[in-house]
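Trainee: Predicted model, plus sequence, below.
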Amino acid sequence: MSDLEYQRGFRNQFATEALPGTLPEGQNSPQRCPYGLYAEQFSGSAFTAPRSHNLRSWLYRIRPSVAQSAYRPIEAGQLSTAPDTAVAADPNQMRWDPLPMPQATTDFIDGLFTMATNGDARNQAGCGVHLYAFNADMTERYFYDADGELLLVPQLGTLLLRTELGLLELAPGEIAVLPRGLKFQVRRAPDTDAARGYICENYASPFELPGLGPIGANGLANPRDFFAPTAYYEDTQGEFELIAKFGGKLWAAELDHSPLDVVAWHGNYAPYKYDLTRFNTINTVSFDHPDPSIFTVLTSPSDTAGMANIDFVIFPPRWMVAEHTFRPPYFHRNIMSEYMGLIHGTYDAKAEGFVPGGSSLHNCMSPHGPDANTFEQASTAELTPQYLGDTLAFMFESRYVFNPTPMALSADFLQSDYVDVWQGLHSHFTPNAR
């Protein structure tokens, strides 16, 4: 099989082997594994979690993960973890230009930049929002995150994710989720010089597909459109470094071999990717702009029904046909806090200033909505069917208030005049004329 073959389905019970006969028959941990391999369980849930939410995979590897040196602390660079209370949470609306591309040689780990955090990673609540920008491959370094799973949203450049469980190629317009604790490398595809994008580090319950409720059996993201990698391994000796994000800090251990040495695996705890163009958009065909929840791709539930730890929401190409309706997103104040990004094109609630690679933050109950120019145009537009084709925005929406990091608030790419986009919203009140 080729290195980039995939298995289809969302959290399926996959079984894959790079060498025939590797997977043991009838049991998970035989006295002696085929090919002299070691059996190792990789668990993403408590052992006693309900069967429907129990996440684990069995790995059959050349060396067990314990074959490494002791960890030593290293500098975390521009990476931060909740609770980060160096700066108080702020009700002001905020917007940033894209993270500048690095000039010096920078790999994925050194190119991480934390924008905001919420909740508490040690209590497995909330999330961290990071940007990445890099121009060099990880070669002798590997990484895993013990604080949360990672949702990667590329904006520029195609990534090659080399993981313990196989390879994933990830282009802008696609997303990938790397489970908590998975060891991996990030490299650039051959046609990519530099790469940039967004990351949601989910400290809480793993992402799952949202319920469909009255929508019925079909719509939004379909399970069959998610892809996990097939088994791939490398049996390589040398001097390697394994970096762990643990307890909000970075730690490093030395290895004399590549940790990507899993010859076969089976289970449902694995990395996966999804092409956002496969999202089956549900929208109004009568009147009123729908709530953004109708565009939810993945959700991390909290202990309060209907209030997600994080929702991953997209605003993809779609038809706008609502009649007698203000079609862009309405003005609103929301109990949920919203961090937005733009992958490509334009966003229909902003005339300018929100560009691909940029970000915005609207915290709990902070008012936001279309800027003055968008409001004026949408209020007088002829309401014929309109196709929004050049757009792909997304939102990390959370029940917890985001704390911007000091780095984000002092960044040169912070737009200090963002609030001015609403200053042209003057009164049109005419009490004597309807």
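Mentor: Alright, I've got the coordinates.
Trainee: okay, CA-based contacts and neighbour counts for the rest of this
Mentor: OK.
Trainee: what about the helices in the protein?
Mentor: Ranges of helices in the chain, per DSSP state H, are 372-380, 406-409.
Trainee: Residues in contact with the last one: which ones?
Mentor: Residues from elsewhere that reach helix 406-409, judged by C-alpha atoms under 8 Å, 6 or more residues apart in numbering: 78, 86-87, 114-116, 414.
Trainee: Tell me which of the helices of the chain sits nearest to residue 157.
Mentor: helix 406-409 (22.9 Å; C-alpha to C-alpha).
Trainee: Off-centre distance for that closest one?
Mentor: 21 Å (C-alpha atoms, centre = their mean, to the nearest Å).
Trainee: Check whether residue 86 really touches residue 405, as I assumed.
Mentor: Yes - counting by C-alpha atoms under 8 Å, residue 86 touches residue 405, with 7.3 Å between them.
Trainee: Between those two, tell me which one has more neighbours.
Mentor: Neighbours were counted for residue 86 and for residue 405 using other C-alpha atoms under 10 Å; residue 405 has more, 26 against 10.
Trainee: so what's the more buried one up against?
Mentor: Contact partners of residue 405, counting by C-alpha under 8 Å, 6+ apart, are 80, 84, 86-87, 114-117.
Trainee: and here's the other structure:
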Amino acid sequence: MNMPQTDFVVAKSRAKYNEGYMPGFGNDFETEAVEGALPVGQNSPQRCPYGLYAEQLSGTPFTAPRATNERTWLYRMRPTVQHISDMLRVDFPHFRSAPTADESGLPLAPMRWDPAPIPGNAGTWLAGIRTIATGGDVLTQAGYAIHTYAVTESMETEVFYNADGEMLVVPEVGRLRFFTEMGVIDVEPGEIVVLPRGLKYKVLLNGDDAARGYICENYGGAFSVPERGPIGANCMANPRDFLTPVAAYEQKDGTRHSVMVKWCGQFHRCEIDHSPLDVVAWHGNYAPYKYNLRHYSPVGPIRNDHADPSIFTVLTAPSGEPGTANIDFVIFPPRWLVAENSFRPPWYHMNIMSEFMGLIEGVYDAKPEGFVPGGMSIHNMMLPHGPDAEAFYAASLKDLEPEKLDGTLAFMFETRFPQQLTRYAAELETLQVKYPEVWKPLQNHFDPKRPVWTGE
């Protein structure tokens, strides 16, 4: 019997824009840097291809429900038990873990900082991390730490992993390359990268002399994309825009490497005679990923009023209480404002959640003066805040037409824990000690004889 002749075209495995990555959030990926290195049909054969070792990295307990169970099988040149021999304690005094209560000595108030200059000798990733605030307790695996980083030197033969929490990195200046056990991730300002706990990696400068940005270290449940509820199946952060790297490895036998681990807030180091980034193939759903914040699809009010900032949540880390996050990552991207007869900037409020804000580019609409890229602010639990006087009067008295907020990108780490300031942050010269004065020009306009305020 003659079969019909059919002409067809086979698509390439990846689009050009995400070459070197696999798209999707929480997918079960598989990838190999050498053809045939990944076992088929089983995880741990008697003899792995190419003489590799099979090793599992678990991000959840074995018995976690299937929907939240996270694990990856790695096929590597040596097992990681060779990476923890003869460990010695080391100290990174500015890289702190919770709790850091009552260190600042500052009066209770909203706080804001100008950007800190990048020191010429900031050094490598670990040396350049500075802890700003913490909440919860690293020993109970609840809470977070918020850091800044400055990098002027690549980690050529140093490798780090964090046993305490996953790290969400927000670049603000300079490009970085994260060479991880599971592949290479290149990031630049406007993108983020998330590094799971237990993952080994080194950080390299990627074409720039220096880099600066922010880090959220999450001790709690892993970051996930938030539920959309009535919004439906689309918009906000779409899963297809998250990118996980394909397998990559380096084989450097006879080259001394330092392996450093952060465990329960303490740092340990050992020396080995090879690179631990030797994973040739892997499969699973516990992996690093990056996301381009420019792909975020915002939703908002199209008739009146200002919606809660939760509509701009990119990632959320759950707590044990439904609807209350251990920490949320929220952005304020370019968008149209069209609400009629409405005060369009964020309103004044007091919040059970605590807010850390940073600015990547442009101007934040509620703080047009004094909050610049690389700066940061903390508005703590149940402390009032909102638009400064300039923003309030401009928004209250302007003629309302559709307007585009363009060239702006701010973000917020919002947490259920109070933010405990470190001594380092309290003593920064860039602290704006007169920040609360931005609200002093607000006047009392109440007049019981005049129901409509005209701005006079």
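Mentor: Sure, I can see it. Predicted, not measured: the structure shown is a model, and the values here were computed from it.
Trainee: Can I have the buried ones of the contacts of helix 406-409 of the first structure as a ChimeraX selection?
Mentor: Only the buried entries of the contacts of helix 406-409 of the first structure go into this ChimeraX selection, using 16 or more other C-alpha atoms under 10 Å:
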select :78,114,115,116,414
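Trainee: all strands of the stretch 351-456 of the second structure, in order?
Mentor: All strands of the stretch 351-456 of the second structure, identified by DSSP state E, counting those that start in this stretch, fall at 354-361, 376-379, 403-405, 409-415, 420-421.
Trainee: Report the aligned residue range of the first structure for the longest one.
Mentor: Yep, that's strand 354-361 of the second structure we're talking about. Mapped onto the first structure using TM-score structural alignment, strand 354-361 of the second structure spans residues 337-344.
Trainee: For that stretch, buried residues please.
Mentor: 337-344.
Trainee: what about residue 14 of the second structure, how many residues close to it?
Mentor: 12.
Trainee: Could you pull up the contacting residues of the spatially closest residue to it that is not a sequence neighbour?
Mentor: Leaving aside its chain neighbours, residue 14 of the second structure sits nearest to residue 22 (7.4 Å; criterion: C-alpha to C-alpha, 6 or more residues apart in numbering). Residue 22 of the second structure is in contact with 14, 29, 243-246, counting by C-alpha under 8 Å, 6+ apart.
Trainee: Could you give me the ChimeraX selection string for whichever of these are buried?
Mentor: ChimeraX command restricting these to the buried ones, with burial defined by 16+ other C-alpha under 10 Å:
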select :29,243,244,245,246
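Trainee: which of the contacts of residue 22 of the second structure line up with contacts in the first structure?
Mentor: Retained in the first structure (both residues aligned by TM-score structural alignment, their matches' C-alpha atoms under 8 Å) from those: 29, 243-246.
Trainee: contacting residues for residue 91 of the first structure?
Mentor: Residue 91 of the first structure makes contact with 362-366 under the criterion C-alpha under 8 Å, 6+ apart.
Trainee: For the stretch 151-300 of the first structure, just list every one of the strands.
Mentor: Counting by DSSP E, counting those that start in this stretch, the stretch 151-300 of the first structure has strands at residues 159-163, 166-170, 174-178, 184-188, 195-202, 226-229, 237-246, 249-257, 262-267, 272-275, 296-300.
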